[in-house]
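*Asks:* Need a 3D model of the sequence below.
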Amino acid sequence: MDIPTTPARFDSAELSELLDGRWAHVRSRVREALAGIELPDGSDLDTESHRARTLEQLHLLAKSGIPELGFPESCGGRQDIGGSVVSLEMLPGNLSLMVKAGVQWGLFGGAVVALGTERHHERYLRDIMTLDLPGCFAMTETGHGSDVQNLRTTATYDPATEEFVVHTPHESARKEYIGNAARDGRLAVVFAQLVTGGKSHGVHALLVPVRDANGESLPGVRIEDCGRKAGLNGVDNGRITFDQVRVPREALLNRYGDVEPDGTYRSPIAGAGKRFFTMLGTLIRGRISVAGTAGSATKLALEIALRYGDARRQFERPGTGDETVVLDYLAHQRKLLPALAKTFALHFAQEELVSTLHDLRDSGDERRQRELESRAAGLKAVSTWHATRTIQTCREACGGAGYLAENQLAQLKADTDVFTTFEGDNTVLLQLVAKGLLTNYKDHVDELGPLGMVRFVADQVVEAVFERTPARSLVRRVADTRRDDVFDRGWQLELFEDREKHVLDGLARRLRRATGDNAFEVFNSAQDHVLRAATVHIERRVLEAFVAAVERCRDRDTAALLDRLCDLYALSTVEADRGWFLEHERISPRRSKAVTEAVNELCRRLRPHAVDLVAAFGLPRQWLTAPIATGAEAARQRTQRAHDRAPER
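*Replies:* Okay, the predicted model is just below:
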């Protein structure tokens, strides 16, 4: 097998510049700001001390000016939505701080920006930016987590007093897991069913005070502490129950729906369903931030594990008298390097997603907004599951040392575990992706017209016949022989595209064949297929983002190295799913073996660059505290200095 050239060296500055991307100035600013602020993780503290330290650190962040990025210029912000998301990605070494910052400025402040109007902006945003007004984002309920549209908290308008009465009608409507609620929050954005004139108009958001300036709960507001969690104990999660709490009419965040003094409801968007999804769509920033921060935590874990693997020795190499560096073992490379390749791929996909979010703000383009929401859901699911798996792999790769608290991996595991279920449960999010794909699929079919529809159905029949006959196998194998190079980028892209198309076509046929009128049963019976369609779609988008990034790289050697890393992502993904590719005769057994051989060889060739590759992400140095990583780096630098001083022979 002919393996494309892997350069002996690459331009690390060029790679870092490419990774910093569009918001390089924000990343540089955060690095500079953090270099002058000590923000150590407080996981070794008791819960109350950890929360107190995190709040102190949040005030330091507020003074740095970083939170201003995501707020309107009219209130002293910088109107840089993308920059605000990227800034949170730079806090992976103190995830309690990241989450608390995300709650204050991303969720709470972001909701006031996105759902409120000028009266709310003028009154609240400056105090939110400076942290003079700490707040909460009270959406989730005990009985309704993912199903936001059916929240049970009510906000009933009383025209006699021109007030809304916010109420928790029963225990399952209690607001649950609310960040900043147990200790620090004074004002909450509360999502509730808006009722006026005896009619419900769906879920809306209102600003409801929950504490006074002394930190005491206000009348009618009951706050409970969720208590100690598996991780993120610097964040004060709490439960909030409302007992007929009255707030003025102006407390309604009224960008998408308002109530006149007499109780008349008005909205620029017809239909409660469309209005609800429009409102939720404006809050997508939190989900995108979780995906990015999960990626950053993964990078930190990989840097710890790769630095340790590059220094740790185990078992004598025969004939040398020296023990073998563990990263020289193929099995160790197999653990970490495909994960590193996927982390690069997800980084570039995240960058594209953040750019789309930034460029679409207030554009009014509904189609692109729906597509953004779908991509955000899918990438959040894939990125957070990747973080969970990779951090565990890194812990195992570091043996007993990885289990020690001082080496950070145990805390990264604990703090990121909840990422798979907050800001949307991953399984639910993938179903949203699949529903979007099916909607686009239906729209495409509807646009074909009668003749196009006939041809489309005929194509599906041919596809099904080929699937069941040797003819298809023959066609596949001819193509397989004709394109023998597994490093052919066009072949890789076509393979991902073909898999996505086949899975989606099969899902559409399966749903069409379903009998009965119960939509839930039809969809539920195909749920495995639904989740697979979403997954392969996201994997294709991620590969395309990686390919585009390689094409942007100016330095030839750096581009060549990234090319091999992209090969490793593509081929390790094919290898992981080769059962499907073999069953559907997209690859032959010979090609399947060639893919595995290629992954092995790519791991060997990328191994000398592994530490430099992960370091190119440029995570702020104060986050790397694990002795197994910092000690390894010190030893590596001593070796390099000795090499540089040695006379040439």
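
*Asks:* For the rest of this, base every contact and every neighbour count on C-alpha atoms.
*Replies:* Fine.

*Asks:* Give the other helices and strands that the helix or strand Thr573 falls within contacts.
*Replies:* According to DSSP states H and E, Thr573 maps onto helix 556-576. Secondary-structure packing of helix 556-576 (3 or more C-alpha pairs under 8 Å, 6 or more residues apart in numbering; DSSP states H and E): helix 12-20, helix 330-360, helix 489-513, helix 527-552, helix 589-606.

*Asks:* List of residues touching whichever helix or strand comes after the last one?
*Replies:* So the one you mean is helix 589-606. Where DSSP H and E defines the elements, the next helix or strand beyond helix 589-606 is helix 610-615. Contact partners of helix 610-615, identified using C-alpha atoms under 8 Å, 6 or more residues apart in numbering, comprise 12, 299, 302-303, 306-307, 310, 337, 340.

*Asks:* and with 6 Å instead?
*Replies:* 303, 306 (C-alpha atoms under 6 Å, 6 or more residues apart in numbering).

*Asks:* So which elements touch the helix or strand just after that helix?
*Replies:* Going down the chain from helix 610-615, the next helix or strand is helix 627-645, by DSSP H and E. Secondary-structure packing of helix 627-645 (3 or more C-alpha pairs under 6 Å, 6 or more residues apart in numbering; DSSP states H and E): helix 285-311.

*Asks:* Let me have the helices and strands packed on helix 556-576 in CSV, extended by mean neighbour count.
*Replies:* Output for those, formatted as CSV (neighbours: other C-alpha atoms under 10 Å):
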stretch, mean neighbour count
helix 12-20, 17
helix 330-360, 21
helix 489-513, 16
helix 527-552, 20
helix 589-606, 18
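
*Asks:* Also this sequence, please, to line up against the first:
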Amino acid sequence: MNALTEVLDGRWAAVRGEIRAQTAGTKYPDPVGLSVEEHRALILEQLHELAKTGRPQLGFPSVYGGGDDIGGSVVSFEMLGFGDLSLMVKAGVQWGLFGGAVQLLGTREHHDRYLPSIMSLELPGCFAMTESGHGSDVQNLCTTATYDPATREFVVETPDRQARKDYIGNAARDGRLAVVFAQLITDGAGRGVHAFLVPIRDDDGAPMPGVRIEDCGIKAGLNGVDNGRLTFEGVRVERSALLNRYGDVGEDGGYTSSISSDSRRFFTMLGTLVRGRISVAGSAGSATKRALTIAVRYAERRTQFFRPDGTEVRILDYLGHQRKLLPALATSYALHFAQEELVSTLHELQSGDGQADEHRQRELESRAAGLKAVGTWHATSTIQAAREACGGAGYLAENLLPSLKADTDVFTTFEGDNTVLLQLVAKGLLTSYRHQFQDLSPLETARFVAEQFVGAVVEATAARKVVERIIDASSGRDDDDIVFERAWHCKLFEEREEHVLDGIARRLRAASQENAFEVFNEAQDHVLKAGRVHVDRVVLEAFVGAIDRCEDPEAKALLNKVCDLYALSNIEADRAWFLEHGRLTSPRAKAVVAGVNTLCAQLRPRASELVDAFAIPEQFLAAPILAD
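*Replies:* As a prediction, this is how the structure comes out:
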């Protein structure tokens, strides 16, 4: 294994290596040209083969045959992103969302009854949260589950068309049991959104009484996943169908919960399901790496036009082409290391006693939201750039890039709409992860922010300590070569975040009881900026921390240049803000642009080495444009 791959593989190198070895001996048929039904059948067949490998069981408890390895489970989903993304999504629905909800929201009774058959795929299931009328606003879902003490059952009801469960993976064809999120009503009172296990098909595949199932039909991509719509008409389920880790209903209809606040209970429940969001970010990263590998390898082969000496020019020798691919490649490296750090935090929190650390849990949720948003937007823009970099050849389905474009496009809006997620990041920053924030009114929130919190929340991570050491040791120089100094990058990213957050706090001081919504709405662009620059700082620091851990001198030097390119291309893209706020002079801004050009030229001879370090199984790179 080369030194770069070793650094990239990180903590779960053994899991990555095992998956590569297993993948090398498995043939995955190409879905291009298949009908929707054929593609769905193929993915289900592959899902059963995947179940036999034992990898989907990694994140489940060992007492049920799992591996007690939450981080390894997320990494295994990430690795699926190198192949047919329909398989990754369907696996994520079965073992990440459906199985994860039973594991994390249920109790011992549910685990004993369902987990073994979920893990083995004997019981295929769905995760039914999103409704036609409510996507991001989960707290106000309209499906109801009303407890009937006379029969000791819940009655699940879809009150109107907007309340039907929509885009539900596994629902249209294969799912038999659904985790349905609904408003719990008992003893005449609403208790907020809870999760219920609702059978949707019998053993013969027919819809259960009162359950109406519709097929969402052909999508722009991911047509190997059977997305469907679910409607419930007086569907009765037993009292034990309630996943009752955080709230329970007694036989008489009495409600009990260890968390008194409905809002806090709701967000605690959702927070336990953060694993799915983290897996999406990782899989998007894998698809992006695959696209970049194809584009870089093609750019090393493809020639266009002649030099004065009569030799043809490889297109990667053109600065314009380098700028199209190499800053994106640097960002993929940066996001990879941030993702690894995030997965490690998840593993520590959801294994053993770490679950009780509510402050770290809130930080995890915020970072997961931010990295998912930034990572999936990066995937969308980079895969498009890779397609363009391959010209007309990149538009042919056989060369893989069109399906990557189509399959990843929805990543920006599922597992949380990216715009909403960045607002969640900013809210977490502005409240310093205050407990029960969701119970505050907009006016109370504004006052809290204005009076108690100004400035960035800077976490004391291992990477942060490395950054502080670098800043403390900085030379203090002020010539244009400072643009290549890591301390300058880190301070600039920090100052940007602090300034943006300070600006929001000052704007919120104008809020009153009468205009609270308007003040927040008018500041939304500012809020989104705060979320974005916070994530950028976190990503840079994760990259810096990874370089510090690298022991191979040559790999370390190369990673330093890649990190320089990530930092400078980020500053270049936002140089209008830096100029407007006096953080860059005009000459220094020009030096940043020149620095990006210099780094592209320096990294151009190492481009193939950088993409080869991803160690993507070659069968997933078998595009005809790369054939000798």
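
*Asks:* mind checking what Pro134 of the first structure lines up with in the second structure?
*Replies:* Aligned counterpart of Pro134 of the first structure in the second structure: Pro124 (TM-score structural alignment).

*Asks:* burial count for its match?
*Replies:* If you count neighbours by other C-alpha atoms under 10 Å, Pro124 of the second structure ends up with 21.

*Asks:* Quick check: closest non-adjacent residue to it.
*Replies:* Take Pro124 of the second structure and drop its neighbours on the chain: the residue closest to it by C-alpha to C-alpha, 6 or more residues apart in numbering is Gly175, 4.9 Å away.

*Asks:* now for that neighbour: what does it line up with in the first structure?
*Replies:* Counting by TM-score structural alignment, the partner of Gly175 of the second structure is Gly185.

*Asks:* which residues does that match contact?
*Replies:* Counting by C-alpha under 6 Å, 6+ apart, Gly185 of the first structure has contacts 134-136.

*Asks:* switch the cut-off to 8 Å
*Replies:* Counting by C-alpha under 8 Å, 6+ apart, Gly185 of the first structure has contacts 133-136, 210-211.

*Asks:* Among those, which one lies nearest to Ala52 of the first structure?
*Replies:* Ala52 of the first structure lies nearest to Pro134 out of the contacts of Gly185 of the first structure, by C-alpha to C-alpha, at 13.6 Å.

*Asks:* I'd say the closest one and Val189 touch.
*Replies:* No. Under the criterion of C-alpha atoms under 8 Å, Pro134 of the first structure is not in contact with Val189, lying 11.3 Å apart.

*Asks:* Quick check: closest non-adjacent residue to the residue mapped onto Ala426 of the second structure from the first structure.
*Replies:* By TM-score structural alignment, Ala426 of the second structure lines up with Ala434 in the first structure. In this structure, Ala434 of the first structure finds its nearest non-sequential neighbour in Ala534, 4.9 Å apart by C-alpha to C-alpha, 6+ apart.

*Asks:* List the contacts of the one you found.
*Replies:* The contact partners of Ala534 of the first structure, taken as C-alpha under 8 Å, 6+ apart, are 378, 430-431, 433-434, 437.

*Asks:* got the residues you listed as TSV, with neighbour count, secondary structure and distance to Ile391 of the first structure columns?
*Replies:* As requested, the contacts of Ala534 of the first structure are arranged in TSV below (neighbours: other C-alpha atoms under 10 Å; DSSP: H, G, I helix; E, B strand; the rest coil; distance: C-alpha to C-alpha, whole Å):
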residue	neighbour count	secondary structure	distance to Ile391 of the first structure
Gly378	26	helix	20
Leu430	27	helix	22
Gln431	23	helix	25
Val433	27	helix	26
Ala434	25	helix	28
Leu437	19	helix	31
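
*Asks:* Right, I'll call it a day here.
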